[in-house]
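*Asks:* my questions concern the predicted model and sequence given below.
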Amino acid sequence: MKWHHVQENWPAFFDAITDRWPRADESDLEDIDGDQRAFISYIAELTAQEPGEAAQEIRDWLTGELPSDVVMDPRHDDHSISLSKKFMPEGEDEFDDDARFGDDSNDDR
């Protein structure tokens, strides 16, 4: 994952951050607000490391998967749906109701 994923979805990463750095405090993370330099400084202080070592530790952490809170964000769904339009016939709207495919629930049954 890239830092912009973290920055754009900062609160969704709190659980992943506290899993990796259990001494991290949520109120401190709120104050950092996705600022990469502030986060590096915070982790360096938290772990008693040099900033360069903390930055490497964060880079290693970034090689992991996106947290499910980020992946399940409806904004990502809308983006994926929008990308699907290249597979649809001309004149169809990718955001149209798909009830004709039988996968929408129907309360009238």
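*Replies:* Yes, it's here.

*Asks:* CA only for contacts and neighbour counts going forward, please
*Replies:* OK.

*Asks:* which residues touch the residue most central in space within the chain?
*Replies:* The structure's the chain has its C-alpha centroid closest to Val70; by Cα atoms, centre = their mean the separation is 3.2 Å. By Cα atoms under 8 Å, 6 or more residues apart in numbering, Val70 lies in contact with Asn9, Ala12, Phe13.

*Asks:* and Ile81, by the same measure?
*Replies:* Listed by Cα under 8 Å, 6+ apart, the contact set of Ile81 reads Glu94, Phe95.

*Asks:* and with 10 Å instead?
*Replies:* Counting by Cα atoms under 10 Å, 6 or more residues apart in numbering, Ile81 touches Arg75, Glu94, Phe95.

*Asks:* so which of the residues you listed belong to helices?
*Replies:* Arg75 (DSSP state H).

*Asks:* in CSV: the contacts of Ile81, plus distance to Phe101 and neighbour count.
*Replies:* Formatted as CSV, the contacts of Ile81 follow (distance: Cα to Cα, whole Å; neighbours: other Cα atoms under 10 Å):
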residue, distance to Phe101, neighbour count
Arg75, 24, 11
Glu94, 14, 17
Phe95, 14, 11
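
*Asks:* put this next to the previous one:
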Amino acid sequence: MKWQHVQENWSAFYDAITERWPAADEAELDEIDGDQRAFIAYIAGLEEQEAAEAREDIRDWLTGELPSDVVMDPRHDNQSIANSAKYLGEGEDEYDDDSKFGDDDAE
């Protein structure tokens, strides 16, 4: 993932950040508010390491998966729906209402 994803969806990454850096404090993350330089400095202080080392740790962390809150962002929905068309059979429409397939009311 890119830092832009993190910056645009900062609070959605709190769980991933605290999972990687358990000592991270949510109130301090609120203050950082997606600022990459501030985050590098924060992690360097938290881990008692040089900024370059913290930057490398963060770069490694960025190779992970996007949190589901980011993936499920409504801004991505239409593109995801359009991409799903390749998995549908001939004559099916990716924008059709799912309820007509009978599985929404099943108990």
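*Replies:* Nice, I can see it. The structure displayed is predicted, hence computed values, not measured ones.

*Asks:* looking at it, Gly64 of structure 2 is touching Ala16, isn't it?
*Replies:* Yes. Between Gly64 of structure 2 and Ala16 there is a contact under Cα atoms under 10 Å: 9.3 Å.

*Asks:* more neighbours, the two?
*Replies:* Set Gly64 of structure 2 next to Ala16 and count neighbours by other Cα atoms under 10 Å: Ala16 wins out with 16 against 10.

*Asks:* and the next helix or strand past the helix or strand where that one lies?
*Replies:* In this structure, Ala16 of structure 2 sits in helix 14-20 according to DSSP states H and E. Using DSSP H and E, the helix or strand that follows helix 14-20 of structure 2 towards the C-terminus is helix 26-32.

*Asks:* in that following helix, what's buried?
*Replies:* For helix 26-32 of structure 2, the buried set under the neighbour-count rule, 16 or more other Cα atoms under 10 Å, comprises Leu29, Ile32.

*Asks:* so after that helix, what's the next helix or strand?
*Replies:* Downstream of helix 26-32 of structure 2 (by DSSP H and E), the next one is helix 36-47.

*Asks:* show me what the next helix or strand after that next one is packed against.
*Replies:* Moving toward the C-terminus from helix 36-47 of structure 2, the next helix or strand (DSSP H and E) is helix 51-61. Applying 3 or more Cα pairs under 10 Å, 6 or more residues apart in numbering; DSSP states H and E, we find helix 51-61 of structure 2 packed against helix 14-20, helix 36-47.

*Asks:* check the mean deviation of the helix holding Ala16 of structure 2 from structure 1.
*Replies:* Mean deviation of helix 14-20 of structure 2 relative to structure 1 after superposition (mean Cα distance after the TM-score superposition for structure 1): 0.2 Å.
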